[in-house]
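Student: Provided below are the primary sequence and the corresponding predicted coordinates.
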Amino acid sequence: MKKKFLIFILLLTFLLGVIGITEGAMTYTSRSEFCVSCHVMEGQYERWQNSSHIQWAGCSDCHVPHDNYVNMMMTKALDGMGHVYAFTIEGKLEDIKIKERSAKVVNDNCLRCHEDLMQGINTEGRNCWDCHRGLPHGF
């Protein structure tokens, strides 16, 4: 009985540790300052700092899905690993270009935050930046 209880306590401690580390990493990597620290995104970061979006939207608010926590975690992990690979292994030093999957996430997040402004506007087949090209930074 003591052995089973000890194993249970060890597993519970391990699980809580993993959850704590994961949550800490998610919080840390959601900061806009983290995004610019390893990307060649200084220009986009500067334009964002000088936009109205700086008051209420950071990189993760626009570039990470918010439909569910698992999707958010997976996107952050896959995109993050892809960026690390591109910059360290491949040595790419040019700007990151938004991919189709990421463009959908960004567009969905524009609509999520600006839902009240979009009533009566047909968004079918269009992205927000088709009209609002430079917001909050150049695409």
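Tutor: All right, it came through fine. Numbering: from 1, shown residues only.

Student: C-alpha only now, for contacts and for neighbours.
Tutor: Noted.

Student: residues near His83, how many?
Tutor: Using other C-alpha atoms under 10 Å, His83 has 17 other residues around it.

Student: and Lys76, by the same measure?
Tutor: Lys76 has 19 neighbours, counted by other C-alpha under 10 Å.

Student: one more structure, for comparison:
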Amino acid sequence: MPSHRPTKKQIAIISMTTFLFITGSYLATMWSYQYSSTTEFCISCHEMVEPYEQYKASVHYSNKHGVVAECADCHFPVGSFNKWYTKITQGAKDSFMHLILDPDEIDHEKWRYAAVKKIKSESCQQCHKNLLPPELSKGGLIAHRAFLKGEVNQTCLYCHENLVHVSR
């Protein structure tokens, strides 16, 4: 029985096709990862209209420093694996909810409290690096020192939960 060995040309075509497929898949994955992390993507669903309006009225959108926190800055955890895991699980949940919920029946307050529980202090501390600024109140200074020393088992949002997604 004769063996059919691939020719050098066939090997080159298969190798190039495999390389292009893997490279294209990687680039498409990275593009979708980046795009789905933008505020533009987050607000493209009807259920995000109210939270987006609340965000635009907050200091995380408009402040004297001109720094704007994007949705992903707060709502995705720090670390590549954690971020990917959250994007997949939360994205699947959000997509499912988008398809079955009537926009007029969304309980934004309930969703807000659920989101607050998921946001970790590490996300806040990506931007808020100096927790002991000179203008901090005495109570804030005491609370932040205890937080930094690990004396309290609370997240930043325990004290700062009404900064962004609240009606103003």
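Tutor: Now that the structure is in, tell me what you want to look at. Small disclaimer: the values here were computed from a predicted structure and weren't measured.

Student: how near is Lys56 of structure 2 to Val68 of structure 2?
Tutor: Separation of Lys56 of structure 2 from Val68 of structure 2 (C-alpha to C-alpha, to the nearest Å): 10 Å.

Student: one more: Leu141 of structure 2?
Tutor: In this view, Leu141 of structure 2 and Val68 of structure 2 are 25 Å apart by C-alpha to C-alpha.

Student: of these two, who's got more company?
Tutor: When neighbours are counted by other C-alpha under 10 Å, Leu141 of structure 2 and Val68 differ, and Leu141 comes out ahead with 16 against 13.

Student: any idea how far the residue nearest to the more buried one when sequence neighbours are not counted lies from Leu163 of structure 2?
Tutor: Nearest non-adjacent residue to Leu141 of structure 2, counting by C-alpha to C-alpha, 6 or more residues apart in numbering: Leu132, 6.3 Å away. Leu132 of structure 2 is 18 Å from Leu163 of structure 2, where distance means C-alpha to C-alpha.

Student: and for Lys9 of structure 2?
Tutor: 63 Å.

Student: Asn153 of structure 2 now?
Tutor: In this view, Asn153 of structure 2 and Leu163 of structure 2 are 20 Å apart by C-alpha to C-alpha.

Student: neighbour count winner among those two?
Tutor: Legend: neighbour count by other C-alpha under 10 Å for Asn153 of structure 2 and Leu163, higher for Leu163 (14 against 8).

Student: show me what the more buried one lines up with in structure 1.
Tutor: By TM-score structural alignment, Leu163 of structure 2 lines up with Leu135 in structure 1.

Student: now its match, what's its secondary structure?
Tutor: Classification of Leu135 of structure 1 using DSSP: H, G, I helix; E, B strand; the rest coil returns coil.
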